[in-house]
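1. I'll drop the sequence and a predicted model, then ask my questions.
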Amino acid sequence: MAIKDKTINDLDVALGAPEHAKGLVGRFEQGTLRIPDLFLPNTSGGEEQDSNMKEWKTLSENEIADLATRLRDLDWSWQMTDVDALAARFGWRVEATRPHSVRLDTGFGRASGSVQGYRGRANEIDLAVTGFTSETTATRADIRDAFVVMATAITGAVGAPTNSIPGEYAEVRWAGPDTTLRLIEMTSSIHLYLDTNAGLAVHDETVRLEAEGVI
C-alpha cells in the first residue's frame, strides 16, 4: 500500500534509502522505499554509470549462513541501551543513536543497518546483506537470483522456512520461539531482519489492516 510522497530524512536512509537521496522527494511502498527515477544514479552506461552497478557487493553463501545462525542463536537483552555492545559483538559501527532507533554501518556503507525499538526495548534488527544498486531490469534479476541463493543458504544453516511470502518483493521467514528471521528482497538490495515475535505480530496486523483499507 503506497502512501503520499515525502521528503527523505535520516530515518528513511536508515530504512534503505540511498544517502544521496536525503532531502529529495520519494515514496514508501510495502517493503521498500522507491526514489523517483530522476534522482536515481545514471544506469545508461558509459563513464557516468554508477560504480555500484559494475561491482555489486553481497555477502557470500557462507557469510549469510553464519550471520543467520548467529542471529537465530542471539542471546541479548533487547534493550536499546545495549545496542552499542551488540554492534561491537557483530563488528558493526554505530552511526547515530536516538531514543527509538540506532543507525548502523554493517559493512555496506552508511545507514546499512538499524535497530528499532519502543520505550527503551528493541523489537527489530535490520541488516543490509547486499549493497545498494540502481533499479533496472538486469539488476532486478540479479537481486532475485541473489535472494534465492541466500534463502537456500540460510535454509541449509537453520532449517526449513516457516513461511514464504511470494511476490515482486519476496520474503522468507524462519520463526523461533521468541524471534523470527526474515530475508526480504527489496527494489535495490536485500535485507535480513531479526524481529521479536511480539513486534512482528504488530507489524503483520498493521499490514493486514492497511490491505483491508481499515487504516
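-> Sure, I can see it.
2. contacts, neighbours, all on C-alpha from now
-> Noted.
3. looking at it, residue 99 is touching residue 120, isn't it?
-> Yes: look at residue 99 against residue 120 with Cα atoms under 8 Å: they come within range, at 7.0 Å.
4. so what sits against both of these two?
-> Residues within reach of residue 99 and of residue 120 at once, by Cα atoms under 8 Å, 6 or more residues apart in numbering, are residue 80.
5. And the residue nearest the centre of this protein?
-> residue 191 (3.3 Å; Cα atoms, centre = their mean).
6. Grab the nearest non-local neighbour of that residue.
-> Using Cα to Cα, 6 or more residues apart in numbering and skipping the chain neighbours, the partner closest in space to residue 191 is residue 128 (4.3 Å).
7. so who does the one you found touch?
-> 106, 108, 112, 113, 189, 190, 191, 192.
8. Repeat the analysis, applying 10 Å as the threshold.
-> By Cα atoms under 10 Å, 6 or more residues apart in numbering, the contact set of residue 128 is 15-16, 58-59, 104-109, 111-114, 183-184, 189-193.
9. Tell me the buried residues within these.
-> For the contacts of residue 128, a burial check counting by 16 or more other Cα atoms under 10 Å picks out 15-16, 58-59, 104-108, 111-114, 183-184, 189-193.
10. Comparison target, given below:
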Amino acid sequence: MRSSASRVRDFVRAAVRLDWSWTASDLDRLCAVTGWTVTRRSAYGATLATDLDVTNPTASVYTSQDELEYLSVVVLDAAMTGEPNDPDTVLDLFAALGIFMLDELGEPTTRTPGGEPVIRWDLPNVVVRLNTRGDSMVGLHLLSPEYQKREDHYDNEVLPWIRAEQQGGGL
C-alpha cells in the first residue's frame, strides 16, 4: 500500500507531465493517470475525489468560460500527522514536499518566506504552487499559465494602486 506522501509525489509527477490544454478534457486525462475521479461538474468547475490521506480528500477545479483556470488540493494536513494545528509539523511536511518538488521540477521561479510560505514553479504548460494554509495544512495548486499571468498583473499592478488609494496617496 502506498503512503500518502508517495501518492502526493505520484500526483505531482503525473500533473506536471500531463499535456495540459486547460480545457475540461484535462480533468478526465488527469483522473485517468492519477486514479482520482470527478464527483461533480458545474459551469464554474468540478470536484475530484482523491486518494490522499487528508481530512477532506477532494480537489477543487475552477473554470471560466469553459477553460480550466486552476486546481487546488490539500495534500498534507493534521489527518496525516495526528497532531492538529501543530505549525512545526506542517512546516516540516511543507519543507519535505518542497525538497521533493525541487528535485522533480528544478529551481522554483519564486519563493515567498514567512508564516505561510509559498514556492512556485512556472513551467511551460503549468504553474505549480505549494503553500501552507494557516498552521494546519499544505496546499498544492496547478494553474494555467494564462491565469497566472492575470494573477501576477493583479498582484503587481492593480493591488499596489488599490493600497495606495486606500491610504489616500494614489500612485
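-> Received, thanks. No experiment lies behind these values; they were computed from the predicted model shown.
11. Would you map the helices across structure 2?
-> All helices of structure 2, identified by DSSP state H, fall at 4-17, 25-34, 78-81, 87-105, 145-153, 159-166.
12. number of nearby residues for residue 54 of structure 1?
-> By the criterion of other Cα atoms under 10 Å, residue 54 of structure 1 has 9 neighbours.
13. same thing with residue 98 of structure 2?
-> Counted by other Cα under 10 Å, the residues lying close to residue 98 of structure 2 total 19.
14. Next up, the contacts around the aligned residue in structure 1 for it.
-> With TM-score structural alignment as the criterion, the equivalent of residue 98 of structure 2 in structure 1 is residue 151. Shown in contact with residue 151 of structure 1 (Cα under 10 Å, 6+ apart): 61, 64, 65, 157, 160, 161, 171, 172, 173, 182, 183, 184.
15. Can you give me every residue that contacts the corresponding residue of structure 2 for the fifth one?
-> In this case it means residue 160 of structure 1. In structure 2, the residue matched to residue 160 of structure 1 (TM-score structural alignment) is residue 107. Going by Cα under 10 Å, 6+ apart, residue 107 of structure 2 touches 101, 119, 120, 121, 122.
16. Any chance of JSON lines for these, columns distance to residue 22 of structure 2 and neighbour count?
-> Listed next are these as JSON lines, based on distance: Cα to Cα, whole Å; neighbours: other Cα atoms under 10 Å:
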{"residue": "101", "distance to residue 22 of structure 2": "22", "neighbour count": "20"}
{"residue": "119", "distance to residue 22 of structure 2": "22", "neighbour count": "22"}
{"residue": "120", "distance to residue 22 of structure 2": "19", "neighbour count": "20"}
{"residue": "121", "distance to residue 22 of structure 2": "17", "neighbour count": "20"}
{"residue": "122", "distance to residue 22 of structure 2": "15", "neighbour count": "18"}
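17. Tell me the one of these nearest residue 90 of structure 2?
-> Nearest to residue 90 of structure 2 among those, counting by Cα to Cα, is residue 119 at 14.7 Å.
18. Trace that closest one over to structure 1, please.
-> In structure 1, the residue matched to residue 119 of structure 2 (TM-score structural alignment) is residue 172.
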